[in-house]
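# just the structure for this:
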Amino acid sequence: MRRSTKLCFLLFAMMALALPQHLAAQKDLQISKVFDIYGKKKGVTMVELSGEMLGDYNLSLFKSIVINDDPGAGDFIRKCLAKDQEGAKKVKQVISSGNLSTIILQLPRKGRLNRLILYNATSSGYKITLVYLESSDEADDILNLLLKKK
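Predicted coordinates:
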């Protein structure tokens, strides 16, 4: 019995050490708080994909959150984005009625990964979408994949 306990502990420790690095990749960003705080609230849809599901798109991590009817969330997200855009390249920014409605940020590389943040809010603030992406592809290629017309 004692031997199996040690074996279980050893296996658990090995699995913990082998967790993919991308699980903590966005933790250095302020927007990670958005996913943590709003991810399980009513009226919110959060999606996180990694690994094989994204292989065809050359993405290593895709994380999105859509928040409906929560004006306070918009203010909080814009504050987080303001911090995260320090050192980032603004690919696109749209201001509508004095408020940020769309921004695409290319963050500094993290190792071999290019990182992007996409934010969009309706003019009424009724619907907010925030997306975080990681890929070994160049940022332009990622954006072309995402924004290409069908």
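# going forward, measure contacts between C-alpha atoms and count neighbours the same way
Fine.
# have a look at this structure and report its longest helix.
helix 2-17 (DSSP state H).
# residues in contact with the helix or strand just after that one: which ones?
The C-terminal neighbour of helix 2-17 among helices and strands, as given by DSSP states H and E, is helix 31-38. Contact partners of helix 31-38, identified using CA atoms under 8 Å, 6 or more residues apart in numbering, comprise 26, 44, 46, 65, 67, 76-77, 80-81, 84.
# turn those residues into JSON lines, columns for secondary structure, neighbour count and distance to residue 107.
Output for those, formatted as JSON lines (DSSP: H, G, I helix; E, B strand; the rest coil; neighbours: other CA atoms under 10 Å; distance: CA to CA, whole Å):
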{"residue": "26", "secondary structure": "helix", "neighbour count": "18", "distance to residue 107": "11"}
{"residue": "44", "secondary structure": "strand", "neighbour count": "17", "distance to residue 107": "25"}
{"residue": "46", "secondary structure": "strand", "neighbour count": "17", "distance to residue 107": "21"}
{"residue": "65", "secondary structure": "strand", "neighbour count": "20", "distance to residue 107": "19"}
{"residue": "67", "secondary structure": "strand", "neighbour count": "23", "distance to residue 107": "23"}
{"residue": "76", "secondary structure": "helix", "neighbour count": "13", "distance to residue 107": "19"}
{"residue": "77", "secondary structure": "helix", "neighbour count": "19", "distance to residue 107": "16"}
{"residue": "80", "secondary structure": "helix", "neighbour count": "17", "distance to residue 107": "14"}
{"residue": "81", "secondary structure": "helix", "neighbour count": "19", "distance to residue 107": "11"}
{"residue": "84", "secondary structure": "helix", "neighbour count": "17", "distance to residue 107": "8"}
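# another for comparison:
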Amino acid sequence: MMMRRLRLPLLILLLSLMAAVSGLAQNGTVPHVQEIFDRYGRAKDVTTVVMTREMLTEYDIHLYRSLTMREPGKRLAVVRAAVDADRKVAKSIKEVIDFGTLSSGYYELPPANGLNRYILYRYNPKRGITLIYIEGKLGADDLVSLLLQNKNTDN
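Purely as a prediction, here's the structure:
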């Protein structure tokens, strides 16, 4: 009898906790591309770079993560699905579609914990996938300037 009385409150508590966790994932606090970094970041054919605030204070960046897959194979669909899921909550989107395929994308996610968040994606059949996640105090204009500055110094 006592177990029956506890069953309903426990069920309600469990459902409430599940809804809260689901709400965190849906409001964009944890980007879907995080799963890509977690899942493939240590694979033999993947190059991953992670830099934290200490290395990037000059740029107002708190976290920089990049992942490069030269031959993504079936993983391409998984990466695209994660990027597409984050795209749905992005507040700013810039994309290049090449022959019906997303070849590059810039996504500004809603801020979380007072930090701006950005995803950069590029796919080239000959060079593979590059996925970058950045979070920090820097604004979108600052990020674009930084990227253009680095691109100009590469030439």
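# ok, back up a step: and the longest helix of structure 1, how far from the chain's centre?
The chain centre lies 32 Å from the centre of helix 2-17 of structure 1; the measure is CA atoms, centre = their mean, to the nearest Å.
# in structure 2, which residue is most central in space?
The residue lying closest to the centre of structure 2 (CA atoms, centre = their mean) is residue 33, at 3.6 Å.
# farthest-apart pair in the contacts of helix 31-38 of structure 1, please.
44 and 84 (22.1 Å; CA to CA).
# any idea how far residue 134 of structure 1 is from residue 67 of structure 1?
According to CA to CA, to the nearest Å, residue 134 of structure 1 and residue 67 of structure 1 sit 21 Å apart.
# if we can go back for a sec, translate the residue nearest to the centre of structure 2 into the numbering of structure 1.
Using TM-score structural alignment, the partner of residue 33 of structure 2 in structure 1 is residue 31.
# and what of residue 68 of structure 2?
Aligned by TM-score structural alignment, residue 68 of structure 2 pairs with residue 66 of structure 1.
# so where is the strand ranked longest in structure 1 in structure 2?
If you go by DSSP state E, structure 1 has its longest strand at strand 99-110. Under TM-score structural alignment, strand 99-110 of structure 1 corresponds to residues 101-112 of structure 2.
# just checking, residue 135 of structure 1 touches residue 111?
No. Using CA atoms under 8 Å, residue 135 of structure 1 is not in contact with residue 111; the gap is 10.8 Å.
# have a look at the two and say which one is more surrounded.
Per other CA atoms under 10 Å, whichever of residue 135 of structure 1 and residue 111 has more neighbours is residue 135, with 21 against 7.
# the biggest helix by length in structure 2: which residues count as buried?
Ranked by residue count and defined by DSSP H, the top helix of structure 2 is helix 2-26. Neighbour-count burial for helix 2-26 of structure 2, counted by 16 or more other CA atoms under 10 Å, picks out residue 26.
# contacting residues around residue 117 of structure 2?
108-111, 133-136.
# residue contacts, residue 93 of structure 2?
87, 105-108.
# again, but for residue 56 of structure 1
Applying CA under 8 Å, 6+ apart, no residues contact residue 56 of structure 1.
# in structure 2, what residue corresponds to it?
Per TM-score structural alignment, residue 56 of structure 1 is aligned with residue 58.
# from residue 108 of structure 2, how far off is that match?
21 Å.
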